[in-house]
Structure formats: C-alpha cells, structure tokens
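S.K.: Pasting the sequence and the predicted model now:
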Amino acid sequence: MRKLGLLLAVGLLCLSLAACGQSGESSSGDTADQAEQSQLPEMNETEEVQDEAPDAAEPTEPEPDSQTPLYEDNFSVDTEAVTAFAQKIQSVTAEQDLEGLADLIAYPVYVGFPEGGESVTSKEEFVALGAERIFTQELLQEIQDADLESLSPSMAGFSLSASGKPNIVFGVAEGTLAVLGINY
C-alpha cells in the first residue's frame, strides 16, 4: 500500500514539474510527454502487486471458473461440449422447466413466435412469457427428436431440431455456450 502511495505521489510531482516547466507557448506536446516519461521510474505492473499481500479489508476479484472453458466462436467449441449443452436444453425442455431454460439463455434473446418475434431482454421478461407459450407441442417434439451427433457449427450457432423448425439455436456468447434464439 505504501508503494502505491509513493508511486502516486511521484506521479503527481512529475506532472506538477512538467506543467511548471512549460512556457506559455506550446510548440510541441511531445516534449512534455518525454519529460514525464523520463522522470517516472519504470515499473512492471506485476511488481507492485507481487510485493504486497492482499489486504483482508479490500475485496478481491473473483477468479475465473477453471471448469468452464472460454470459446472464441462457434467453430472453436469441441463436440463433447456441444453435445453436453444440447442435452441440457433437451432436459429442461422435456421437463418444461421455464426457469431452467431461462438460465441457459444469453440476453437479449430473440423468440420468433408464429404471430411475430420478440426480443426478450431479461430472465424475468422471458419467464413472464409463460411455459405454455414457450413449450409448444411442436417445439417439445422437435427438441426431443433432435440428433445430437449431427450438430454442426455455423456463424449463427447450433440449431437444435429434428427437422429444422421449430428450433432452439445456441452458440458462443461471451466465451460460453448459451441459448441465442428460439424459433417456431
């Protein structure tokens, strides 16, 4: 903590000196920048953190979940992960578990009802649509009969369906798999 305070004080002092050393005319902003850089000690960002133990009163950042891999895009997801996620969708759909399906969604999500599509921006909004509206007999049958071994990536994601429509589209959202759309 003392090093951080000292570093801040040195930085403020350098800025003050650089501002005082400038004349009223500014011929070039580069000379002020060069003066600041030459007066500041070079310090690696990790040096500051490594020398100090975290203070118990200060909150620490949560560590990323090492169990959940982060994916760059739909084409970087391995077959096992795609199949496992599709099985989760099949499970919550078969149980008509609206909350469970809502937990698998990346919001906002497009829900393409036959009477017109809707963009749903939150879990609460999705749950408010109601299980009877989401879990139609056609959707339940298509998801149940879907061949999990034939799922292939596209730019839009993976389409989980036996014949094409209705379907649930899932893919990579912020590095993890999530439901991206439901179409009827």
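M.R.: That came through fine. Fair warning: this is a prediction, and the values are worked out from it, not measured in the lab.
S.K.: only C-alpha atoms for contact and neighbour calcs from this point on.
M.R.: Noted.
S.K.: from memory Val111 sits against Gly117, does it?
M.R.: Yes. Between Val111 and Gly117 there is a contact under Cα atoms under 8 Å: 5.5 Å.
S.K.: how about the nearest residue to Arg130, chain neighbours excluded?
M.R.: Let me fix one detail, which is that residue 130 is Gly and not Arg. Leu98 (7.6 Å; Cα to Cα, 6 or more residues apart in numbering).
S.K.: Relative to Leu104, how far out is that neighbour?
M.R.: Distance of Leu98 to Leu104, computed by Cα to Cα, to the nearest Å: 10 Å.
S.K.: same check, this time on Val77
M.R.: 17 Å.
S.K.: Over to Ala86?
M.R.: The spacing between Ala86 and Leu104, counted by Cα to Cα, is 11 Å.
S.K.: in this structure, which spans are strands?
M.R.: Along the chain, the segments classed as strands by DSSP state E run 105-113, 116-120, 158-160, 167-173, 176-183.
S.K.: Identify all contacting residues around the shortest one.
M.R.: With contact meaning Cα atoms under 8 Å, 6 or more residues apart in numbering, strand 158-160 is reached by 74, 86, 142-143, 146, 148, 151-152, 167-171.
S.K.: again, only this time at 6 Å
M.R.: By Cα atoms under 6 Å, 6 or more residues apart in numbering, the residues outside strand 158-160 that reach it are Asn167, Ile168, Val169, Phe170, Gly171.
S.K.: Same check on the second one?
M.R.: Strand 116-120 is contacted from outside by Pro108, Val109, Tyr110, Val111, using Cα under 6 Å, 6+ apart.
S.K.: And for the fourth one?
M.R.: Outside of strand 167-173, the residues that reach it under the criterion Cα under 6 Å, 6+ apart are 73-74, 157-161, 177-183.
S.K.: this is the comparison structure:
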Amino acid sequence: MIKRKMILALMLMCSVGVVGCGNRQDPVQPETETQAETGTEVRTEKEAGTEYVIEDASEQTTEFYLPKEETDKLEEQYREVLTQIKTAVADRNMGELAQYVAYPCYVGIPDVIAVRSEEEFEALDVDQVLTEELVDVIENTDIDSLELYDAGYVVSGESGKPNITIGTGEDGKVGITGFNY
C-alpha cells in the first residue's frame, strides 16, 4: 500500500512539472537597428511589457568604455607615472617610490597584505619589495609597448611574475596598486 502511494505521489509530481513546463511563451525576438552616427548596434527586447535596450559593446573604442579622449589622458598619466617609477626603482629609493603608490596598495610579501600610507610603505624592507627580478622587469620595460587593461598597466616579465600593476587607486590617484611576486 505504501509503495502505491509513493508511486502515485511521484506520478503526480511529474505531471505537475510537465504542465508547468508546457505553458511557455515564445522566446523574445530582439528588434535590431544600427545607429548611423556611432555605428553601434542597438537591440531592443520586449518581454512582459518591459522594454530593454542593449548596446553592442564590441564597437566601443576602449576596454574602459570611456570616451577616447578620457582614455588617452588616463593612458598618458599612467605612462608619466611609470617613467617616474622606473627612476625610483633604479635608485632603490623607497621614499621616492612611495610617492607613486596608490593607497591602499597590495604588497605580496610575507606578513604584509596591504599598505595604507607612505609611512607604512617606506617602513618595508627594500630588498623584499624591490627584488632583483622585479627591478630587472621594471628597468627593462618598454613603456610604449604596454597595453592598457581595465586594471591599468601590468608591468611583468615573460612569465607574468614578479609584476607591478599601475592603475587608479580608491582615492583617484594614479600609481602602483599592487606588487606581485
């Protein structure tokens, strides 16, 4: 008797599931148009009385989705800061380098996760922060060959590590946002 009830209950659950799945509407068919002035594709989807407009991001000029003029200015700032960083690293001057760090900054050395001020950064051991490998990577970087990513510039050797990331910090300052070993 118990087996019969269990089988009946299972059949009832399956039939409810089938009925629920069978009540589907046709998929949303997007309406597509191309804007003549920008050349971007705009797709409008209508679903249950709501209209969504989705722009095709593949036509955007940068990964940041900022106007090209703003991206060019940001890229110029990054390159200027990187030039100053290369000088400070060559001199192994933590005080000077601290000026080009965006705080808080990730520093991947033992017992340190992030530094929040110039004073904290300057107190770090120069040999731990500026390892020979990292100094070589930074000194041998061709600034003009770097690509700008969402996070900024990643200055690294062929293996990817060690590296530094130059980006915009929480306070809007352009500087080193991470040291990775």
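M.R.: Nice, I can see it. None of the values given here were measured: they were computed from a predicted structure.
S.K.: related to what we said a few turns ago, could you find the counterpart of the residue nearest to Gly130 of the first structure in the second structure?
M.R.: Counting by TM-score structural alignment, Leu98 of the first structure lines up with Met94 in the second structure.
S.K.: gap between that match and Gln128 of the second structure?
M.R.: 11 Å.
S.K.: Which residue of the two possesses the greater neighbour count?
M.R.: Met94 (19 against 13; other Cα atoms under 10 Å).
S.K.: was I right about that one contacting Ala123?
M.R.: No. Between Met94 of the second structure and Ala123 there is no contact under Cα atoms under 6 Å: 8.5 Å.
S.K.: shared neighbours of the two, which are they?
M.R.: With contacts taken as Cα under 6 Å, 6+ apart, Met94 of the second structure and Ala123 have no neighbour in common.
S.K.: Show me where the first structure has its helices.
M.R.: 2-21, 30-39, 45-51, 79-94, 98-103, 123-128, 131-134, 137-145 (DSSP state H).
S.K.: Tell me the counterpart residues of the last one in the second structure, please.
M.R.: The aligned range for helix 137-145 of the first structure in the second structure is 132-140, by TM-score structural alignment.
S.K.: again, but for the third one
M.R.: On the basis of TM-score structural alignment, helix 45-51 of the first structure is assigned to no residues in the second structure.
S.K.: Run the chain-centre distance for that helix.
M.R.: Centroid displacement of helix 45-51 of the first structure relative to its chain, using Cα atoms, centre = their mean, to the nearest Å, is 27 Å.
S.K.: With stretch 103-121 of the first structure instead?
M.R.: Per Cα atoms, centre = their mean, the centroid offset for stretch 103-121 of the first structure relative to its chain is 18 Å.
S.K.: now swap in stretch 151-170 of the first structure and tell me
M.R.: Stretch 151-170 of the first structure sits 21 Å away from the centroid of its parent chain (Cα atoms, centre = their mean).
S.K.: if you skip the residues just before and after it, what's nearest to Glu41 of the second structure?
M.R.: Thr34 (4.5 Å).
S.K.: Might you report the residue contacts of Val92 of the first structure?
M.R.: Counting by Cα under 6 Å, 6+ apart, Val92 of the first structure touches Gly100, Leu101.
S.K.: repeat that for 10 Å
M.R.: Contacts for Val92 of the first structure were tallied using Cα atoms under 10 Å, 6 or more residues apart in numbering; they are Leu98, Glu99, Gly100, Leu101, Ala102, Leu104.
S.K.: I figured the residue nearest to Gly130 of the first structure was touching Glu125, is that so?
M.R.: No. Look at Leu98 of the first structure against Glu125 with Cα atoms under 10 Å: they stay out of range, at 11.6 Å.
S.K.: before we move on, the earlier item: quick one: common contacting residues for Leu98 and Leu104 of the first structure?
M.R.: With Cα under 10 Å, 6+ apart, Leu98 of the first structure and Leu104 have common neighbours Val92, Lys123.
S.K.: Leu180 of the first structure -> the second structure?
M.R.: Using TM-score structural alignment, the equivalent of Leu180 of the first structure in the second structure is Thr177.
S.K.: Next, find the distance separating Leu4 of the first structure from Glu36 of the first structure.
M.R.: Distance from Leu4 of the first structure to Glu36 of the first structure, counting by Cα to Cα: 18 Å.
S.K.: ugh, wrong one, Asn183 of the first structure
M.R.: Taking Cα to Cα as the measure, Asn183 of the first structure falls 58 Å from Glu36 of the first structure.
S.K.: One more: Val92 of the first structure?
M.R.: Counting by Cα to Cα, the gap from Val92 of the first structure to Glu36 of the first structure is 59 Å.
S.K.: Which one of the contacts of strand 167-173 of the first structure is nearest to Asp30 of the first structure?
M.R.: The closest of those to Asp30 of the first structure turns out to be Asp73 (Cα to Cα; 41.2 Å).
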